[in-house]
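**Student:** pasting the structure only:
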């Protein structure tokens, strides 16, 4: 005998536990590789430094530009600029275009996004519907909230203070941009079809065809309650909601119907130049102080918020930027960016610039001018 003892094999239960552990680990790895988490690429950043207001240079040139799809209605927030692509978004430095942070999903398509109230709200389509919403802190990219949403396969987001409106084939919904709350959902009436909708300072404006009539309806942005409903002229070949900031405006063919936000009565009508594609041309509106600013077919209209009457109008390439004190507008015009009085449209300063695209929204971040159109975001300095 050599004095050695026979080697004892581990008990059967040890082999079973080991096998189970290996199987669980393999399943976990497989689930991770096929999960949303594995398909998500996200980075964060330090908060952007405060950018004090400053005078624009006498001559501006393009610092950078980026193609976007889908276009966002609001792109500047907390010193960053929102740039979208098929699978997600990035917030970039306004002066250089360098990425500060991003959020992208390889397994999903970005339906739409907007930047409001310090957050970027984005909705993704993972299967056949736009069914996943996320709120990201605009300055840092940190995820603020996430929730499932019941939207249709195509979606448009529009934002204003404390409200994001989601318009899709499943109806109208409003989201709290700084929380997970889906405030309200509204289906069109059985005999109605929604033609267009938008959210602004006065609420959610809806254009709908009901039977043989065309209706404009204003809803409370927070409760969804109907404020008023009124029929409008059906003689026009085309009808579109233009805006709901300070006033409700509807474009019918070659004229603009300006409606009171209080009761829907017609305050005035504006004539538009003929031409363009009335179904797809940009219609842009914002509000400042006691005026509504409407851009349509190459003309910027400043409308009194009480009477709806034009205070002034002038040729422009899009919607202007509004200064922090709401007294000055930076207007994109032919060959220049012009600072004008919000009260009467008079010129205060002018910066020369090469040709600019039409149909954009202008915003200021310190000495940088940001222009967002349906195709691109461009920065000038």
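**Tutor:** Perfect, thanks for sending it. These numbers come from a predicted model, not from an experiment.
**Student:** When you work out contacts or count neighbours from here on, use the C-alpha atoms and nothing else.
**Tutor:** OK.
**Student:** what does whichever strand or helix holds residue 348 contact?
**Tutor:** Element membership of residue 348 [criterion: DSSP states H and E] is strand 347-353. Residues outside strand 347-353 that contact it (C-alpha atoms under 8 Å, 6 or more residues apart in numbering) are 56-61, 335-341.
**Student:** Going through the residues you listed, which ones are buried?
**Tutor:** 56, 60, 336, 337, 338, 339, 340, 341 (16 or more other C-alpha atoms under 10 Å).
**Student:** Out of those residues, which two sit at the greatest distance?
**Tutor:** 60 and 341 (20.6 Å; C-alpha to C-alpha).
**Student:** buried ones in the strand holding residue 348?
**Tutor:** In strand 347-353, counting by 16+ other C-alpha under 10 Å, buried: 350, 351, 352, 353.
**Student:** ok, for the second one, nearest residue in space, not its chain neighbours?
**Tutor:** In space, not counting the residues next to it along the chain, residue 351 is nearest to residue 58; the distance is 4.5 Å by C-alpha to C-alpha, 6 or more residues apart in numbering.
**Student:** Put this next to the first one:
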């Protein structure tokens, strides 16, 4: 009998065990959930770039300068915009860092799901706070030179909080209180809440500490208070007599603590708040650029620019060592000399005496109300609404 040929029918396929179907469905569900979470996360909404650290030319500004670049801000400009060879320019959802010599964008950071509350450049970092809902609740720091993230943390600040920075201190302030951050670490050093019935009408931070103006219901006076920038300890409080309908504003807290009441610059000693000087100012003109107050420290002196004049104040007596007409605040990175924005350009002056050491003429002159920084051969001029580079 002939042998039987093997069957050509394929072997029957048995379905996989139930546990395999369960594992597969779970894996697919995890992929879907992860994708949805990523699309709705801040990571997906963040657009950021980094860059190599800049190489700043080792050269001084030329004797004749022209406008090399200009950048309009899409949000209020911080007081300090220059650090690490970069220039910080904010917008509604983030900021960009420009190369100080060319004005070209070096790196940027933006959040489509949040709005920028404020940012400042300090200690080689850009420190910023974002508002995701009704509060400024997310803070981060990026290396100013490269855009590389340094730290991120959650905060709980009012939606109108603003930032100001000085060496080793970042001040977040609002009408109801202040929060002081360590810019290099990410910790909150201390907080101060305005007492019930009181509001903060001004605040600033400098080498002297954190100064605030506090107005309380039922009192005609405005309190000028100074806190230690690191511990938060209250150093002193002084009442400023403000005439009915009069104005009061902080000038700054570098070397000395100064405020403008009406048409008078009040100069206070930082250790005990003693009033050292009452310096008369010209009447206000109503020009917003002329009303901008700036103060910084250069060498051992406090430099105050107010109503068209820069004054170099002695830190012991508060008296002007020198003063002269100026369009804005001088640079303060050199202990021996400063670049002063004046009619026709920038003038190099000796910090101790105010004597002219050199001059860089600017084609077309300068706009009043700026703050000067030097980055190699470039003079960066920060105005209330834009930053301009001259080279």
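**Tutor:** Good, I have the coordinates. Please read these numbers as outputs of a predicted model, since none were measured by experiment.
**Student:** Let me see the TM-score of these two.
**Tutor:** After superposition, the two chains reach a TM-score (TM-score structural alignment, normalised by the length of the first structure) of 0.96; 379 aligned residues with a C-alpha RMSD of 1.5 Å.
**Student:** now for the residue nearest to residue 351 of the first structure: what does it line up with in the second structure?
**Tutor:** Under the alignment (TM-score structural alignment), residue 58 of the first structure pairs with residue 63 in the second structure.
**Student:** same thing with residue 33 of the first structure?
**Tutor:** Match for residue 33 of the first structure (TM-score structural alignment): residue 39.
**Student:** For that match, the count of nearby residues, please.
**Tutor:** Residue 39 of the second structure has 12 neighbours, counted by other C-alpha atoms under 10 Å.
**Student:** now do residue 31 of the second structure
**Tutor:** Per other C-alpha under 10 Å, the neighbour tally for residue 31 of the second structure reads 12.
**Student:** quick one: secondary structure of it?
**Tutor:** The local conformation at residue 31 of the second structure, judged by DSSP: H, G, I helix; E, B strand; the rest coil, is helix.
**Student:** Quick check: it vs residue 20 of the second structure, distance?
**Tutor:** 17 Å (C-alpha to C-alpha, to the nearest Å).
**Student:** And for residue 298 of the second structure?
**Tutor:** Distance of residue 298 of the second structure to residue 20 of the second structure, given as C-alpha to C-alpha: 73 Å.
**Student:** and these two? which has more neighbours close in?
**Tutor:** In terms of neighbours (other C-alpha under 10 Å), residue 298 is the more surrounded of residue 298 of the second structure and residue 20; the figures are 22 against 11.
**Student:** Chain neighbours aside, what residue packs nearest to the more buried one?
**Tutor:** residue 332 (5.0 Å).
**Student:** looking at this, the one you found is in a helix?
**Tutor:** No: read with three-state DSSP, residue 332 of the second structure is coil and lies in no helix.
**Student:** Alignment lookup: it to the first structure.
**Tutor:** Aligned by TM-score structural alignment, residue 332 of the second structure pairs with residue 322 of the first structure.
**Student:** now swap in residue 143 of the second structure and tell me
**Tutor:** Residue 143 of the second structure maps onto residue 137 of the first structure when the alignment is built from TM-score structural alignment.
**Student:** Name all residues that make contact with that match.
**Tutor:** 118, 119, 120, 143, 144 are the contacts of residue 137 of the first structure under C-alpha under 8 Å, 6+ apart.
**Student:** Quick check: the first one touching residue 76?
**Tutor:** No: under the contact definition of C-alpha atoms under 8 Å, residue 118 of the first structure does not touch residue 76, with a separation of 9.8 Å.
**Student:** What segments of the stretch 101-250 of the second structure are strands?
**Tutor:** Per DSSP state E, counting those that start in this stretch, the stretch 101-250 of the second structure carries strands over the ranges 105-111, 115-122, 125-131, 136-143, 149-157, 162-166, 169-174, 177-181, 188-193, 198-206, 209-216, 222-227, 234-240, 248-252.
**Student:** Please tabulate those strands in TSV and include distance to residue 14 of the second structure as additional columns.
**Tutor:** Below are the strands of the stretch 101-250 of the second structure laid out as TSV (distance: least, C-alpha to C-alpha, whole Å):
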stretch	distance to residue 14 of the second structure
strand 105-111	52
strand 115-122	57
strand 125-131	57
strand 136-143	55
strand 149-157	54
strand 162-166	68
strand 169-174	67
strand 177-181	65
strand 188-193	63
strand 198-206	76
strand 209-216	77
strand 222-227	78
strand 234-240	80
strand 248-252	82
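**Student:** isn't residue 249 of the second structure right up against residue 259?
**Tutor:** Yes: the criterion here is C-alpha under 8 Å, and residue 249 of the second structure meets it with residue 259 at 5.6 Å.
**Student:** And residue 118 and residue 76 of the first structure? Which one has more around it.
**Tutor:** residue 76 (26 against 16).
**Student:** for the more buried one, what are its contacts?
**Tutor:** 82, 115, 363, 365, 370.
**Student:** What's the match for it in the second structure?
**Tutor:** Aligned by TM-score structural alignment, residue 76 of the first structure pairs with residue 82 of the second structure.
**Student:** which one of residue 249 and residue 259 of the second structure has more residues nearby?
**Tutor:** Taking neighbours as other C-alpha under 10 Å, residue 249 of the second structure and residue 259 compare with residue 259 leading, 22 against 19.
**Student:** The helix or strand immediately after the strand holding residue 348 of the first structure in the chain vs the second structure - mean distance after superposition?
**Tutor:** Once the chain leaves strand 347-353 of the first structure, the next helix or strand it forms, by DSSP H and E, is strand 360-365. Its aligned residues in the second structure lie a mean 0.5 Å from strand 360-365 of the first structure after superposition (mean C-alpha distance after the TM-score superposition for the first structure).
**Student:** What residues in the second structure pair up with strand 360-365 of the first structure?
**Tutor:** Using TM-score structural alignment, strand 360-365 of the first structure pairs with 370-375 in the second structure.
**Student:** if we can go back for a sec, pretty sure the match of residue 332 of the second structure sits against residue 363.
**Tutor:** Yes: when contacts are counted by C-alpha under 8 Å, residue 322 of the first structure is listed as touching residue 363 (7.5 Å).
**Student:** Excluding covalently adjacent residues, which one is nearest to the counterpart of residue 163 of the first structure in the second structure?
**Tutor:** For residue 163 of the first structure, the aligned residue in the second structure is residue 169 (criterion: TM-score structural alignment). Once flanking residues are discounted, residue 169 of the second structure sits nearest to residue 182: 5.6 Å by C-alpha to C-alpha, 6+ apart.
**Student:** And the counterpart of the one you found in the first structure, how close does it get to residue 132 of the first structure?
**Tutor:** By TM-score structural alignment, residue 182 of the second structure lines up with residue 176 in the first structure. Per C-alpha to C-alpha, residue 176 of the first structure is found 15 Å from residue 132 of the first structure.
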